[in-house]
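Chemist: predicted model follows, preceded by the sequence.
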Amino acid sequence: MKLGTIMLDGRPTVIARVTDDTAVAVPYTWMEDLIEAGSAGLDSAAEAIVKAKAGTLPVIDLAGADWMAPNPKPSKILGCAVNNNNLNSKAYKPMTAPMFFIKGRSALTGHNKTIDILKDHGQSIPEPEPVVIFGKRAKNVAPEDALDYVFGYTLTNDVTASGVKFSQDAIALKQTPDLVKPHHTAWREKFGDDDTYLYFIYHAKSKGADTFASMGPWITTKDEVKDPNKLKVRGYIDGECYTEDSTANYFFPVERVISEATKWFTMELGDCIHTGTASKGTEKHPRGNVGTYLGLYDGKLTDVEVEGLGRLSNRVNLEK
């Protein structure tokens, strides 16, 4: 089943897909209400689909629909950083655990909306990836139990403004040797005993700006996703495929990502995790997503396609 949220007659409305081009309203204002209702929520959506096909409930034409993110009100959105073997092949040392950043719900936007790039964001890149939507509260979950906490999956364009990240939100502090501890430099190459630089990068502006968490259009319920670690992922810019990858290329599988997240954060019903970007390039775009600069495509479409989950489209909007 595929579920989404649109603005209909000025109100948020949860919908269920009937056909590729049509949907039916489900009696919930917010997606979290449907998720919290459990099997009763899914049953009501399934019943609405049957009635729409039978002509006893009105069908919504999705042409020109005002899409919101499928769940517009998560308490938090986590992203799993650099979770791709193509990227980690360049790491000085392999990661020992998934790394996370956080986006606020103000970063959310929906299908067919703009992704807004400010001048100060500088060089910005797309990151196509699946998203886990939690179906219940999760804390200290073992990897083997992780998928039991999933309600469904959607897709995101997890935009990264590397320009602002490295120009405004990164700093190297030259410390005195007595302040530098082994854990400060264990993760990087150290250039002699006088290398006492500590490096800091902050991700709020570069990862969590408005519209930098485009999601949707649909949540696909987990019963329709056989294995989240075997999904083809593609990214498009102005109609050209710049990355063709798979979640099989993740450094950490989805179950480990979920488990690690719940070690540090209590994941609430409706919360989201971006599980890892697609990165592998194509013949015309050999650098993949890291060589695809949204600033060159003002007014053009950037799309994310994930096998079984659908296709998310947004238009690039550069600050003039």
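Modeler: That came in fine, so what should we check first?

Chemist: all contacts plus neighbour counts: C-alpha atoms, from now on.
Modeler: Will do.

Chemist: how about N112: what's its closest non-neighbour residue?
Modeler: Distances taken as C-alpha to C-alpha, 6 or more residues apart in numbering put N314 closest to N112, at 4.8 Å, once the chain neighbours are dropped.

Chemist: just the element for that neighbour, please.
Modeler: In this structure, N314 sits in strand 310-318 according to DSSP states H and E.

Chemist: quick one: contacts of that strand?
Modeler: 111-119, 155-156, 214-218, 294-295, 297-305 (C-alpha atoms under 8 Å, 6 or more residues apart in numbering).

Chemist: let's bring in a second model and compare:
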Amino acid sequence: MHLLTFEIKTGETKIGVRFNEEVYSLNAVIRAYNETERKSIAEETSLESIIQKNELSGIREAWNWALENRGKTETSRYAIQDVKVKEPLSNPGKVVCVGNNYMDHCIEQNVAPPKKPMIFSKWATSLIGNGETIELPEESEQVDYEVELTVVIGKTARNVTEEEAMDYVFGYTIMNDVSARDVQFEDVQWVRGKSYDTFAPLGPVIVTKDEIEDPHNLGISLEINGEKLQDSNTSNLIFKIPYIISYLSQGFTFEPGDIIATGTPHGVGVFRDPQIFLQSGDTCKLDIESIGTLENKVR
């Protein structure tokens, strides 16, 4: 399922499932299914609550029924262009990021690949949704882009093995790890330069892990104003998802709804010649195969 949070024209926020060019209100589907089939599947309040429960069997049951009974779900459906897609998660407990995790990204910097995952974090207040605006801070002239496959944790994880690690994954989404390079490098510690408000566009959906057979074989790319600047495949990740989860869980506890941005491939602006940085009026378009497109303007 492609789960999302969206806002309709009245301003009401709903949770839903995207299917082709339509969005289904999940709770409307559940109500229709319960009434028609005399079921008692509980409605949901947010994607966070769904992830906390980590139990999708009832939702899948209702969703499969909706796909087979489209005539009974007309009031549940919205055209994608008629809704505002919001960030799927608004306040994850942890936004963990992995640096220098693509070999080609290390090569473009002329640095050796790390021997262990290189970890930093972003604040949750930097999250925005698809279609929202990346705001350029006055104190930076070097705001850069980074497309990243992002893992959503589904269960509490502490001291898990690599073999167990994928059992703790709920799904996948896309993040643009927007970075003020001048601030980042001046501070040495990266958090401030990576965590300005609006510096973590996320979405547009969370794809449940059953829908992606191999997260380590997905095309991943980024365009600015139609020019493709990053183009790679997640097969080029140095540290794979099971290792990252296991390695980090030895040090701290993951909780449901935490997210891990797994790193960006080559092509970031700061290491180009000449350098390319985001400018007011730009449009960032990020694509990851089997997940979708995350698009944001810059101001």
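Modeler: Great, that's in hand. As the structure is a computational prediction, the values presented were derived from the model and not from experiment.

Chemist: show me what the residue nearest to N112 of the first structure lines up with in the second structure.
Modeler: In the second structure, N314 of the first structure lines up with N296, judged by TM-score structural alignment.

Chemist: and W218 of the first structure, by the same measure?
Modeler: Superposed on the second structure with TM-score structural alignment, W218 of the first structure falls opposite V205.

Chemist: state the distance from that match to G171 of the second structure.
Modeler: Computed as C-alpha to C-alpha, to the nearest Å, the V205 of the second structure to G171 of the second structure distance reads 10 Å.

Chemist: same check on T262 of the second structure?
Modeler: 13 Å.

Chemist: same check on E37 of the second structure?
Modeler: 29 Å.

Chemist: with neighbour numbers in mind, choose between these two.
Modeler: G171 (26 against 11; other C-alpha atoms under 10 Å).

Chemist: and for the longest helix anywhere in the first structure, what are the contacting residues?
Modeler: Taking DSSP state H as the criterion, the first structure has its longest helix at helix 39-54. Applying C-alpha under 8 Å, 6+ apart, the contact partners of helix 39-54 of the first structure are 1, 15-18, 23-27, 33-35, 57-59.

Chemist: just the residues you listed now: which is nearest E129 of the first structure?
Modeler: M1 (19.8 Å; C-alpha to C-alpha).

Chemist: my read: that closest one touches A16, true?
Modeler: Yes. Judged on C-alpha atoms under 8 Å, M1 of the first structure makes contact with A16 at a distance of 7.4 Å.

Chemist: more neighbours: those two, which one.
Modeler: A16 (24 against 17).

Chemist: can you give me the helices in the stretch 1-150 of the first structure?
Modeler: Secondary structure of the stretch 1-150 of the first structure (DSSP state H, counting those that start in this stretch): helices located at 31-36, 39-54, 85-88.

Chemist: looking at those helices, which is closest to G64 of the first structure?
Modeler: Going by C-alpha to C-alpha, the one of these nearest G64 of the first structure is helix 39-54, 19.6 Å.

Chemist: so how far does the closest one sit from its counterpart in the second structure?
Modeler: Here helix 39-54 of the first structure, set against the second structure after superposition, deviates by a mean of 4.2 Å using mean C-alpha distance after the TM-score superposition for the first structure.

Chemist: so which bits of that helix are buried?
Modeler: For helix 39-54 of the first structure, a neighbour-count test (16 or more other C-alpha atoms under 10 Å) marks 41-42, 44-46, 48-49, 52-53 as buried.

Chemist: okay, these in JSON lines with distance to T247 of the first structure next?
Modeler: Output for those, formatted as JSON lines (distance: C-alpha to C-alpha, whole Å):
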{"residue": "G41", "distance to T247 of the first structure": "29"}
{"residue": "L42", "distance to T247 of the first structure": "27"}
{"residue": "S44", "distance to T247 of the first structure": "32"}
{"residue": "A45", "distance to T247 of the first structure": "29"}
{"residue": "A46", "distance to T247 of the first structure": "29"}
{"residue": "A48", "distance to T247 of the first structure": "33"}
{"residue": "I49", "distance to T247 of the first structure": "31"}
{"residue": "A52", "distance to T247 of the first structure": "35"}
{"residue": "K53", "distance to T247 of the first structure": "34"}
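
Chemist: for the aligned partner of V233 of the first structure in the second structure, which three-state class applies?
Modeler: Residue pairing (TM-score structural alignment): V233 of the first structure is matched to I220 of the second structure. Under DSSP: H, G, I helix; E, B strand; the rest coil, I220 of the second structure falls in the strand class.

Chemist: I220 of the second structure: neighbour count?
Modeler: 22.

Chemist: now it: closest residue in space that isn't a chain neighbour?
Modeler: For I220 of the second structure, ignoring the flanking residues on the chain, the nearest one in space by C-alpha to C-alpha, 6+ apart is I288 at 4.5 Å.

Chemist: what residues are up against the one you found?
Modeler: 149, 174, 218-221.

Chemist: could you rerun that using 10 Å?
Modeler: 147-149, 173-174, 218-222, 231-234, 294 (C-alpha atoms under 10 Å, 6 or more residues apart in numbering).

Chemist: most surrounded residue in these?
Modeler: Within those, most neighbours by other C-alpha under 10 Å means V147, with 31 neighbours.

Chemist: do you know how far that one is from Y247 of the second structure?
Modeler: Counting by C-alpha to C-alpha, the gap from V147 of the second structure to Y247 of the second structure is 23 Å.

Chemist: straight-line length of stretch 271-286 of the first structure, end to end?
Modeler: 34 Å.

Chemist: now do the strands in the stretch 201-320 of the first structure.
Modeler: 213-215, 219-221, 232-237, 240-246, 272-274, 301-306, 310-318 (DSSP state E, counting those that start in this stretch).

Chemist: nearest to H285 of the first structure, of these?
Modeler: The nearest among these, by C-alpha to C-alpha, is strand 240-246 at 5.2 Å.
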